[in-house]
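Chemist: Give me coordinates for this.
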Amino acid sequence: MALRVGVIGGGQLARMMVPPAVHLGLEISVLAETEGSSARLAATQVGDYHDVETVLAFARGVDAITFDHEHVPQTVLRALVDAGVEVHPSPEALFVAQDKLVMRERLSALGLPVPDWARLETAADLDAFLADHGGRVVVKTARGGYDGKGVRVVSSSHEVADWFDGLSDPATGGALLAEELVDFRRELAQSVARRPSGEIVAWPVVESIQRDGVCAEVLAPAPRSTGRIADIAEDIARRVATELGVTGVLAVELFETNDDRILINELAMRPHNTGHWSIDGSTTSQFEQHLRAVLDLPLGDTGTHADWSVMVNVLGGPSDGTMANRLPALMADQPGAKVHDYGKEPRPGRKVGHVTTLGDDLDDVVYRARAAAEFFAG
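Modeler: You can find the predicted model right below:
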């Protein structure tokens, strides 16, 4: 009987788990938030992941539960564990990813490199932090927020007065996070995968190029990263995965600062946008590796197929319809470009797909990936 994985969340990450599941002979089921989700290619059912009974019913008959996102409430996660369901990553690990203040506290306690930070419960707390950090800092909501949401660069507590006013809501965690405004030269990301029995593998560290708070491009491996940077990034990610007990894929987003430090920015305990290049550029993609890891199967090789892999997100999508309408023309013009369509309706700023190109000349690979993505974005 085939092993079965249940995925909570019907987004593009769940969608991209489907092909490797088929290749591995696994069965995959998805609990989607809405009809017509990106992951509708899998056996899907629609339900509320906040509802314990809905999630428990979905989990019956699966060998492991994993996630398309980190937003499933702790009460639901604990109920799954109490019912004897294998949950990967665990509730304890996911709690660190769900609350940025908890994340900073745990990483600091482990002696891992993070920006200077503070817990904010009042405007006075922020005023004091601003005074100690040059009058300009980053403020983040502790819970929720992604792709630039829930993040503001401020020079006055008045600029987040609405966030302070909302802290009475228990869902906020009761506090905000302040961080130093890091002077960085570029952003990096290091992905690893860890299985419950402890085996860990790592992909090359990559460079992530952000636009308006959203990942726009990924260069794999990160240029000028051989040696010290690669060693530090991999060591950080391995330590995070081991110390926090993460199972599945872990992406650690990093800052390379202008004074040559490597600092942890964010954690994602699931396949991540910065690892999409691995579908075409690595022997084992992050999606296949995630499935192997959550089922505690031996992990795959993370070698690369070319000197360079470049992934460019397609944001917004074409105004004349879905990406599929433009695919034949791109196939004729760029037969080497690998296109991934998320099956989403176009919307400004929405990630509707990505394009990956490979080769031995970085400038050429970047040019081809950007051209293909721009063609789709319209």
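
Chemist: CA atoms for contacts and neighbours, from now on please.
Modeler: Noted.

Chemist: And the residue nearest the centre of the protein?
Modeler: Residue closest to the average C-alpha location in the chain (Cα atoms, centre = their mean): H272, at 3.1 Å.

Chemist: What segments of the stretch 51-200 of the chain are helices?
Modeler: Ranges of helices in the stretch 51-200 of the chain, per DSSP state H, counting those that start in this stretch, are 52-59, 74-82, 91-98, 100-109, 123-132, 161-165.

Chemist: returning to what we had before: verify the stated contact: the residue nearest to the centre of the chain with V252.
Modeler: No. With contact taken as Cα atoms under 8 Å, H272 and V252 are classed as non-touching, separated by 9.4 Å.

Chemist: returning to what we had before: so of the helices of the stretch 51-200 of the chain, which one's packed in deepest?
Modeler: Of those, the one with the most neighbours on average (mean count of other Cα atoms under 10 Å) is helix 91-98, at a mean of 21.

Chemist: can you list contacts of stretch 284-298?
Modeler: With Cα atoms under 8 Å, 6 or more residues apart in numbering as the test, stretch 284-298 has contacts from 5, 16-17, 20-21, 63-66, 88-89, 193-197, 199, 247-249, 270-271, 275-276, 278-279, 299-303.

Chemist: so of those residues, which ones are in strands?
Modeler: Of the positions in those, V5, A64, I65, T66, A193, R194, G248, V249 sit in strands, assigned by DSSP state E.

Chemist: between these, which has the most around it?
Modeler: V249 (32 neighbours; other Cα atoms under 10 Å).

Chemist: Verify the stated contact: that residue with M269.
Modeler: Yes. If you go by Cα under 8 Å, V249 and M269 touch, sitting 6.0 Å apart.

Chemist: Let's compare: structure for the following, please.
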Amino acid sequence: MTLRVGVVGGGQLARMMIAPAVEIGVDLQVLAEQDGMAAQLAASAVGDYRDADTVLEFAKTVDVVTFDHEHVPQPVLRALVDAGVAVHPGPDALQYAQDKLLMRARLDELGMPQPDWAAVSDTAQLQEFLDGHGGRAVVKTPRGGYDGKGVRVVSAATEAEDWFAALAEDARGGRLLVEELVDFRRELSQQVARRPSGQVRAYPVVETIQRDGVCAEVIAPAPHLSAPLSDAAARVGVGIAEGLGVTGMLAVELFETTDDRILVNELAMRPHNSGHWTQDGAMTSQFEQHLRAVLDLPLGDPSPRQEWAVMVNILGGPASGSLDDRLGSVFAAHPAVKVHTYGKDPRSGRKVGHVNAVGDDLDDVAYDARAAASLFQD
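Modeler: Sure, this is the predicted structure:
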């Protein structure tokens, strides 16, 4: 009997689950927005993921429901569970990826290393935090932010007045999250896979390079990372996966501080940009691993295939034409690089694809990936 996985969300993450699903004989169904990238390649239904009846009807066609984003409302998730649908990750775990205030409070309970933080409901409370943390801090909207959205570095509470005003107009009320401005050396990401029966596998910790709040590059494994910090990152990732009851892929975004500590920045409970290198650089890609995990199948080997892998995002794409127009020149100049496109129209700052390069010399691998990605840009 063919196993059937339903993915809520038709973006590039769902799209990249299709190939491994075909390879292992899984029937992948997608509940997509009308212009969803995955809907171009997979059997799909078009509907609103915020509507419980729509999602419940979709769930009737599959054995398990998973996601390519964390935006499905809790009432919809709870309705699925109440109807007996297998949902991975479930609402009890997803709430911590959906609400950063809940996440911070729960990670404190689990004893995870974090920046100093507070929930603030007005400018007076924010200013008090600023005064106690050197006059600068990071303010975040608790829900909905990604790729630098919903995040501000402020040096005066008045710089968040518009966000407080928006909260005041919202019938639900709410608070902002404020965090200390961490003095960090670089950003890291620890990915972990966990299946419902409890098996856990951790990938090598990687370095992520951000530009304008968006992930631009990933180097796997993170160069020059000490063994104690690498082991600590794995312990944190596994501890969070188990402590929150995550099923599927989990990405724990981390700061490596200038005093040789790691601190948890944010969480994603799905395949993640920091794991795209695994498509060509790991024994088991994050996309196949996610499918195995949500179906409660034995997890695959997360070990690297070669010493180094570098992923470079294609941001924006060509000013005219399509990515397809550039493939010939990219393949001719860099035959060892793997290209992954998302079926998106080019737009400034938009993630429209990525390239992966692997090998035994980091300088050569990084050059190949960067040069190939640059050929898609004007």
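
Chemist: about what we covered before: could I get the helices of the stretch 51-200 of structure 1 as JSON lines with distance to A337 of structure 1?
Modeler: Shown next, in JSON lines, are the helices of the stretch 51-200 of structure 1 (distance: least, Cα to Cα, whole Å):
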{"stretch": "helix 52-59", "distance to A337 of structure 1": "37"}
{"stretch": "helix 74-82", "distance to A337 of structure 1": "39"}
{"stretch": "helix 91-98", "distance to A337 of structure 1": "33"}
{"stretch": "helix 100-109", "distance to A337 of structure 1": "37"}
{"stretch": "helix 123-132", "distance to A337 of structure 1": "47"}
{"stretch": "helix 161-165", "distance to A337 of structure 1": "43"}
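
Chemist: Most remote residue from the middle of structure 2, which is it?
Modeler: A124 (33.2 Å).

Chemist: for the stretch 201-350 of structure 1, what spans make up the strands?
Modeler: Assigned by DSSP state E, counting those that start in this stretch, the strands in the stretch 201-350 of structure 1 fall at 206-211, 214-220, 248-257, 262-268, 308-315, 338-341.

Chemist: Quick check: which of these is nearest to V182 of structure 1?
Modeler: strand 248-257 (7.2 Å; Cα to Cα).

Chemist: Who are the packing partners of that closest one?
Modeler: Judged by 3 or more Cα pairs under 8 Å, 6 or more residues apart in numbering; DSSP states H and E, strand 248-257 of structure 1 is in contact with strand 184-194, helix 228-244, strand 262-268, helix 286-294.

Chemist: please redo it, this time with the cut-off set to 10 Å
Modeler: strand 184-194, strand 200-202, strand 206-211, helix 228-244, strand 262-268, helix 286-294 (3 or more Cα pairs under 10 Å, 6 or more residues apart in numbering; DSSP states H and E).

Chemist: if we can go back for a sec, contacting residues for the nearest residue to the residue nearest to the centre of structure 1 once chain neighbours are set aside?
Modeler: Leaving aside its sequence neighbours, H272 of structure 1 sits nearest to A251 (Cα to Cα, 6 or more residues apart in numbering; 6.3 Å). Taking Cα atoms under 10 Å, 6 or more residues apart in numbering, we find A251 of structure 1 in contact with 189-193, 237, 240-241, 266-275.

Chemist: R60 of structure 1 too?
Modeler: By Cα under 10 Å, 6+ apart, the contact list for R60 of structure 1 reads G6, L80, A83, V85.

Chemist: from the residues you listed, which is closest to L358 of structure 1?
Modeler: Using Cα to Cα, G6 is the member of the contacts of R60 of structure 1 that lies nearest L358 of structure 1, at 32.1 Å.

Chemist: what's the burial count for G134 of structure 2?
Modeler: Using other Cα under 10 Å: G134 of structure 2 sits among 11 other residues.

Chemist: and if you look at the one 4 residues further on?
Modeler: Applying other Cα under 10 Å, we find 17 residues neighbouring V138 of structure 2.

Chemist: which one of the ones in strands among the contacts of stretch 284-298 of structure 1 is nearest V139 of structure 1?
Modeler: Each of these was checked against V139 of structure 1 using Cα to Cα; the closest is V249, at 27.3 Å.

Chemist: so what's the residue nearest to that closest one when sequence neighbours are not counted up against?
Modeler: Spatial nearest neighbour of V249 of structure 1, chain neighbours left out: A193 (4.2 Å); criterion: Cα to Cα, 6+ apart. Counting by Cα under 10 Å, 6+ apart, A193 of structure 1 makes contact with 199-203, 237-238, 241, 246-251, 269-271, 286, 289-290, 292-294, 299-300.
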